[in-house]
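S.K.: With the sequence up front, the predicted model follows.
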Amino acid sequence: MIAVRIKYVQKHRGRDGRVRYYFRHPRLPRVSLPDLHSDDFWPAYQKALAQDTFQEKQTAKEGDTFSALCEAWLRSAHYIGLKPSTQRGYRNIVRRMQLEDFADHQVRYFTTPHIRAFIGRKSKTPAAANHWLKMFGMIFQYAVDRGEIERNPATGISRMKEKSVGAKSWEDSEIAQYENYWPSGSTARLALYLLLYTGQRRSDVVRMGWADIQEAGLLSVQQMKTGTRLLIPLHPALAREIDQVPKTHPTFLATEEGKPFSVHVFSHRIAKWVEMCGIKERLSPHGLRKAAARRMAEAGCSPHQIASITGHKTLSEIERYTKAADQARLARDAVLKIGHGSFTKS
């Protein structure tokens, strides 16, 4: 079946699972539409298109709405200059914001308390609230730069504290269990070693191939997320697995059809391989990036040495691993010095 897109109509699936349709025009008020398959849809759509032209002119005279500002920002040089994956993520957030009641408010009337209140609607999901805060900041800064408003109302608002710790780092026992189940030469074993011994993200690992192998056993990587270029020495265990990949393959990792993995398919495949080897925890590719950083920290690597492999822009995330490793090492040394003695004097 061919999907037909109707101009100015947006489809939105709510948390209750219901699909709703909205008329969204950058210079006309938002209108809730009947179900697309209802007999009432087209009359309502035509009525929305034919809204009073005076109302349209009045809206333009009074100033643009937040929804209109969003549309302008999505056409801006700043947005167009972003990576496609980043554009897609930002656009999805903006489209959800445009479905909110504040989308039809005039930009010049937004204040910091308003933004704080709108962010508060997402208090049960702090990560989503912080995404909204980031988008408000960028979009209103765009309005400031264009001279439409004097001050960014999103400035000075603190991010919500996120309780989530993100992807779980793989434990050494889980890595060993996975290795014992998946033999050398399997795609599952190669995927493990590419993630673990390069410390890269899944979006980078699925693109690695023979063309990235440099002289002196170095793997050339340009990170998709940050654009950072890295040269990573090949670990002997990883080199043995790569040597078993035909040089005719465009990428080291390939599906049964010989095609490169997409990022999402690769994540699902990792989850399946984890389940098949009997690991009960929900483990992800990103957890192996964390495990790589943890192992390097436990081996005594400095934050700068770890960053030379992982490509982290800041050292704050890496220092979490090195501090934990240093604490464990100091604690072991302290216990050894105590020996069979007591912490307190007799």
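M.R.: Nice, I can see it.
S.K.: Going by C-alpha atoms from here, please, whenever you check contacts or count neighbours.
M.R.: Fine.
S.K.: Residue 200: what's it in contact with?
M.R.: Counting by CA atoms under 8 Å, 6 or more residues apart in numbering, residue 200 touches 194, 223, 289, 310.
S.K.: what about the second one, how many neighbours?
M.R.: Meaning residue 223. Neighbourhood size, residue 223 [other CA atoms under 10 Å]: 18.
S.K.: Return the distance of it relative to residue 231.
M.R.: 11 Å (CA to CA, to the nearest Å).
S.K.: Whichever of the contacts of residue 200 end up buried, select them in PyMOL.
M.R.: Here is the PyMOL command that selects the buried residues among those (16 or more other CA atoms under 10 Å):
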select buried, resi 194+223+289+310
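S.K.: Distance to residue 48 and secondary structure added to the contacts of residue 200, as JSON lines?
M.R.: Below are these laid out as JSON lines (distance: CA to CA, whole Å; DSSP: H, G, I helix; E, B strand; the rest coil):
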{"residue": "194", "distance to residue 48": "54", "secondary structure": "helix"}
{"residue": "223", "distance to residue 48": "46", "secondary structure": "coil"}
{"residue": "289", "distance to residue 48": "50", "secondary structure": "helix"}
{"residue": "310", "distance to residue 48": "52", "secondary structure": "helix"}
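S.K.: can the contacts of residue 200 go into CSV with extra columns for distance to residue 241?
M.R.: Output for the contacts of residue 200, formatted as CSV (distance: CA to CA, whole Å):
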residue, distance to residue 241
194, 9
223, 22
289, 18
310, 21
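S.K.: buried sites along the longest helix along the chain?
M.R.: Counting by DSSP state H, the longest helix found in the chain is helix 316-338. If you call a residue buried by 16+ other CA under 10 Å, then helix 316-338 has these buried ones: 318, 319, 321, 322, 325.
S.K.: which residues of the stretch 51-200 of the chain fall in helices?
M.R.: 53-62, 66-74, 77-80, 84-97, 112-120, 126-145, 172-181, 187-198 (DSSP state H, counting those that start in this stretch).
S.K.: one step back: quick one: which of the contacts of residue 200 is nearest residue 236?
M.R.: Closest approach to residue 236 among these (CA to CA): residue 194, at 11.6 Å.
S.K.: Second structure for comparison follows:
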Amino acid sequence: MARPRDRSNRFLPEFVTREKNRHGNVRYRFRKKGLPSGYFKATLGTEDFRTEYHAFLNPSAEKPKIARSTAAPGSLDEALDRYMNPITRLGPSEITQQKVKAVLEDFRNGDETSGYRGTRMLRGINFESVDKILAKKRVKTGVGNKTKGGINAAIKLRKELVRFFDFCLKAGLCEVNPAAQSEKLKVAIGERTKGFHTWTEAEIQQYRDHHKLGTRERLAMELYLWTDQRRCDVFKMGKAQIVGGRIPVVQAKTGKALWVPLAPQLLEAIVAMPPHLTSPFCFIVSRKGTAYTKESFGNWFKDACVAAGLMHHNGHGLRKATLRRLAELGTANKPMKALSGQERDETLAIYTADADQKRLADQAITALARWEMQAKQEDRDGEYRFTAND
């Protein structure tokens, strides 16, 4: 008679078990008689997890071959292909790697004016060339969510080009780093932005009034608001992951492991969901019952915001709203970093600057007003008053 599966593993795929190491971190292990066992690297519920699962089931399957670069020696194409192989050179997490790769590929492809840059010889690129490329990138084009370029995009491009040409310098592909020699970009007052819009309390209530409990749209908003996580982590959260009233999160961007407690408001939204609109593996599923990708999840939630009359709102603005709330309550940095996963006070300050400024300004005016009133009272008390006996 087969031994019944542990209750904590009842929602997991066959031959997969949940284990907790001595540090309290949850890991998933594949074990089947006759096949090699191993631990999953990907997060439960993701496409990468399913790929790993099938690889464990079919260990003899042929692995994809790494494509060799056919670029001309000494060209930008050859240097970029070498730099991005292995892709782990671009960053510590898959999300960072893909973002950096997109920046470099955009640089390689060029624009309508410059044409394709990949065939250019690396040694022919100097700091003046880089300055011109950055000047073009600094000009923002498009409208709404279809914008490209801008000062922040130019700063990011220069940063990645400095790293790229530094690699080329060490590899003997060039003699100088033209990106490092290029002019540093400075943000003009008119170009400064506060990033994604931070939701106000009135806007949160407006969204709740439009999307009632029991809808996917409402649950998505509460997940963003009460977990304070990024889109790339929220879209793959599910019931099967809950352990001891907390959701374990391994942040896709940073790799940091967190335990996020379930707030009563979030639990209410989870319980209110009809079974046909959700899944044990993923809270938010499409109408076909399949999980979203992080991109399609973000687009779907954006549509939900527009339907509620919130035209310039998105999920990241709710992450900022959670930190704004905590800052307004006077919460110390350490608890806020424990929830959001931020590691540096300087990064956290970007999210809480407005709330901190209001709170500290209130304290300053209150202290100043109290001081003046006390000074006047002391002056009145010190005045000599004439009486009838004088």
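M.R.: Now that the structure is in, tell me what you want to look at. Computed from a prediction, not measured in an experiment: that's the story for all the values here.
S.K.: TM value for the aligned chains?
M.R.: The TM-score (TM-score structural alignment, normalised by the length of structure 1) is 0.72; 286 aligned residues with a CA RMSD of 3.1 Å.
S.K.: quick one on the thing from earlier: could you dump the helices of the stretch 51-200 of structure 1 into JSON lines and include distance to residue 265 of structure 1?
M.R.: As requested, the helices of the stretch 51-200 of structure 1 are exported to JSON lines (distance: least, CA to CA, whole Å):
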{"stretch": "helix 53-62", "distance to residue 265 of structure 1": "46"}
{"stretch": "helix 66-74", "distance to residue 265 of structure 1": "28"}
{"stretch": "helix 77-80", "distance to residue 265 of structure 1": "27"}
{"stretch": "helix 84-97", "distance to residue 265 of structure 1": "16"}
{"stretch": "helix 112-120", "distance to residue 265 of structure 1": "33"}
{"stretch": "helix 126-145", "distance to residue 265 of structure 1": "24"}
{"stretch": "helix 172-181", "distance to residue 265 of structure 1": "19"}
{"stretch": "helix 187-198", "distance to residue 265 of structure 1": "13"}
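S.K.: Just the closest of the contacts of residue 200 of structure 1 to residue 342 of structure 1, please.
M.R.: Checking these against residue 342 of structure 1 with CA to CA, the nearest one is residue 289 at 40.1 Å.
S.K.: any idea what that closest one aligns with in structure 2?
M.R.: Matched by TM-score structural alignment, residue 289 of structure 1 corresponds to residue 319 in structure 2.
S.K.: so that match touches residue 228, yeah?
M.R.: Yes: with contact defined as CA atoms under 8 Å, residue 319 of structure 2 counts as touching residue 228 (4.7 Å).
S.K.: contacting residues for the residue positioned nearest the centre of structure 2?
M.R.: In structure 2, the C-alpha nearest the mean C-alpha coordinate belongs to residue 230, at 4.2 Å (CA atoms, centre = their mean). Residues in contact with residue 230 of structure 2, defined by CA under 8 Å, 6+ apart, are 224, 315, 316, 319.
S.K.: Can you flag the buried ones in the residues you listed?
M.R.: Buried among the contacts of residue 230 of structure 2 by 16+ other CA under 10 Å: 224, 315, 316, 319.
S.K.: just curious, which of these is nearest to residue 133 of structure 2?
M.R.: Closest to residue 133 of structure 2, out of all of those and judged by CA to CA, is residue 316, at 29.9 Å.
S.K.: which residues sit in contact with the closest one?
M.R.: If you count contacts by CA under 8 Å, 6+ apart, residue 316 of structure 2 has them with 196, 224, 230, 231.
S.K.: What's residue 121 of structure 1 aligned with over in structure 2?
M.R.: Checking with TM-score structural alignment, residue 121 of structure 1 has residue 136 as its match.
S.K.: Would you confirm that residue 188 of structure 1 contacts residue 275?
M.R.: No: judged on CA under 8 Å, residue 188 of structure 1 makes no contact with residue 275 at a distance of 12.0 Å.
S.K.: What distance do you get for the equivalent of residue 213 of structure 2 over in structure 1 to residue 190 of structure 1?
M.R.: Counting by TM-score structural alignment, residue 213 of structure 2 lines up with residue 184 in structure 1. From residue 184 of structure 1 over to residue 190 of structure 1 the distance is 8 Å, taken as CA to CA.
S.K.: more neighbours, those two?
M.R.: The neighbour comparison of residue 184 of structure 1 against residue 190 (other CA under 10 Å) goes to residue 190, with 24 against 15.
S.K.: Leaving out chain neighbours, which residue sits closest to that one?
M.R.: residue 241 (5.9 Å; CA to CA, 6 or more residues apart in numbering).
S.K.: In the helix or strand that contains the one you found, which residues are buried?
M.R.: Per DSSP states H and E: residue 241 of structure 1 is located in helix 236-242. For helix 236-242 of structure 1, the neighbour count (16+ other CA under 10 Å) marks 238, 239, 241, 242 as buried.
S.K.: Thanks again, I'm all set now.
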